[in-house]
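Trainee: Could you look at this predicted model? Sequence included:
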Amino acid sequence: MADEPGNQTPNTPDVSETDLRGMTVDELREEARQEGLPGTSGMRKAELVDAVAEAKQGHATGSDGSGDGPEDPDEVGAGPDGGRIRTGPETSKSLKYSQEITSPDEDPEREGRSLATTHHEVIKQWAESRGARPAAVEGTDHGDHLGVLRLDFNEDTDKLRHVSWDEWFRTFDERRLNFVYQEQRKDGKQSNFFILESPDREDA
């Protein structure tokens, strides 16, 4: 469908797939976010074109039946802020000088670059590629709320308690944390460096 010229979607005079195919992947993902489409972070360009055209068709014909607004952003793996950095009165210098990453498809501008994101899938992929699991520090919980969040790189310690990604991200979002990290060190080797930073200076 995405390889044919023109608009193949019936009853949608304003939806041109030719125009959509002329967009970059990032622009298409932004269109998809505006349409409230889930699961677009893993889509290829042709799939994004089809998905966005289909969503716009639903709006043009009034047949989407979804009620108001887009779906919960958590459904697309981006988190409530769409992967964007959270700022506040106490935003750190390290965060200000970090490259913002809002999609698993974005790459560092250079080796050793400081990166920052709130995108759930980006964080999960980064951790799992290093064999790390979501965890919290034992003895820091507040009732049924997790305490200090960490990632366990299979360290031999009894201070960490493994938790589910759902629990970890729920706490991460409730505290408005940012994930500041590196993909590679300056020498090109894989880096395990990360910090959890709050623009409100809450204990991470």
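Mentor: That came through, no problem. No experiment lies behind these values; they were computed from the predicted model shown. Numbers count the residues shown, from 1 in each chain.

Trainee: CA only for contacts and neighbour counts going forward, please
Mentor: Noted.

Trainee: Which stretches in the protein count as helices?
Mentor: 17-21, 25-34, 45-61, 93-96, 120-128, 165-174 (DSSP state H).

Trainee: Of these, give the one that comes closest to Thr157.
Mentor: Closest to Thr157 of those is helix 120-128 (Cα to Cα; 17.9 Å).

Trainee: which parts of the closest one are buried?
Mentor: His120, Glu121, Val122, Ile123, Lys124, Trp126, Ala127 (16 or more other Cα atoms under 10 Å).

Trainee: want to compare, so here's the second one:
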Amino acid sequence: MATHERPENRPPQVDKSEPEITSPDPATQSHDRRSLVTTDHEVIRQWAEQRDARPAIIPDTGHGDHIGVLRLDLPGYGSHNVRHVGWDEWFAAFDARRLVFVHYEQRPDGSPSNFFRLESPGRGNP
């Protein structure tokens, strides 16, 4: 009898065309100005904290145990419509939804980039 893992027990599938970041240590990373992808909590937290971003949700988008749409609240990007949450709560939802964090480290001019998106690889995001 073959055994099958339940989908929620498998790690998210990562788009292999984007480099996967597995450590917050920049010395271990080699990347150019392409998008990067990770599920590593410390990489995400460090990226956000370097940009003064805070974990947040969009109010009134949750239901049941679902806390709502996840965001990182970057200064100057209209935080009036978000509710800040703790990292533990944010990462619990991130993991439960099996999301990946796609981001850029730098703009073409070398300055830090604020670009990111949260993707659910199993849902066929563009």
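Mentor: Arrived safely. If you're wondering where the values come from, they're calculated on a predicted model, not measured in any experiment.

Trainee: Redo the helices of structure 1 as TSV? Include distance to Arg201 of structure 1.
Mentor: Converted to TSV, those look like this (distance: least, Cα to Cα, whole Å):
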stretch	distance to Arg201 of structure 1
helix 17-21	42
helix 25-34	30
helix 45-61	38
helix 93-96	13
helix 120-128	21
helix 165-174	13
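
Trainee: Could you point out which of the ones you listed sits nearest Arg185 of structure 1?
Mentor: Proximity to Arg185 of structure 1 (Cα to Cα) singles out helix 120-128 among the helices of structure 1, at 14.2 Å.

Trainee: Next, the mean deviation of that closest one compared to structure 2.
Mentor: Mean deviation of helix 120-128 of structure 1 relative to structure 2 after superposition (mean Cα distance after the TM-score superposition for structure 1): 0.3 Å.

Trainee: what range in structure 2 does that helix sit on?
Mentor: Mapping helix 120-128 of structure 1 onto structure 2 (TM-score structural alignment) gives residues 41-49.

Trainee: chain center to that stretch, what's the gap?
Mentor: Stretch 41-49 of structure 2 sits 9 Å away from the centroid of its parent chain (Cα atoms, centre = their mean, to the nearest Å).

Trainee: Return the residues in contact with the nearest residue to Ala48 of structure 2 once chain neighbours are set aside.
Mentor: Nearest non-adjacent residue to Ala48 of structure 2, counting by Cα to Cα, 6 or more residues apart in numbering: Arg54, 6.8 Å away. Listed by Cα atoms under 8 Å, 6 or more residues apart in numbering, the contact set of Arg54 of structure 2 reads Ala48, Leu72, Asp73, Leu74, His84.

Trainee: Tell me the one of those residues nearest Asn125 of structure 2?
Mentor: Leu72 (19.1 Å).

Trainee: That closest one -> structure 1?
Mentor: By TM-score structural alignment, Leu72 of structure 2 lines up with Leu151.
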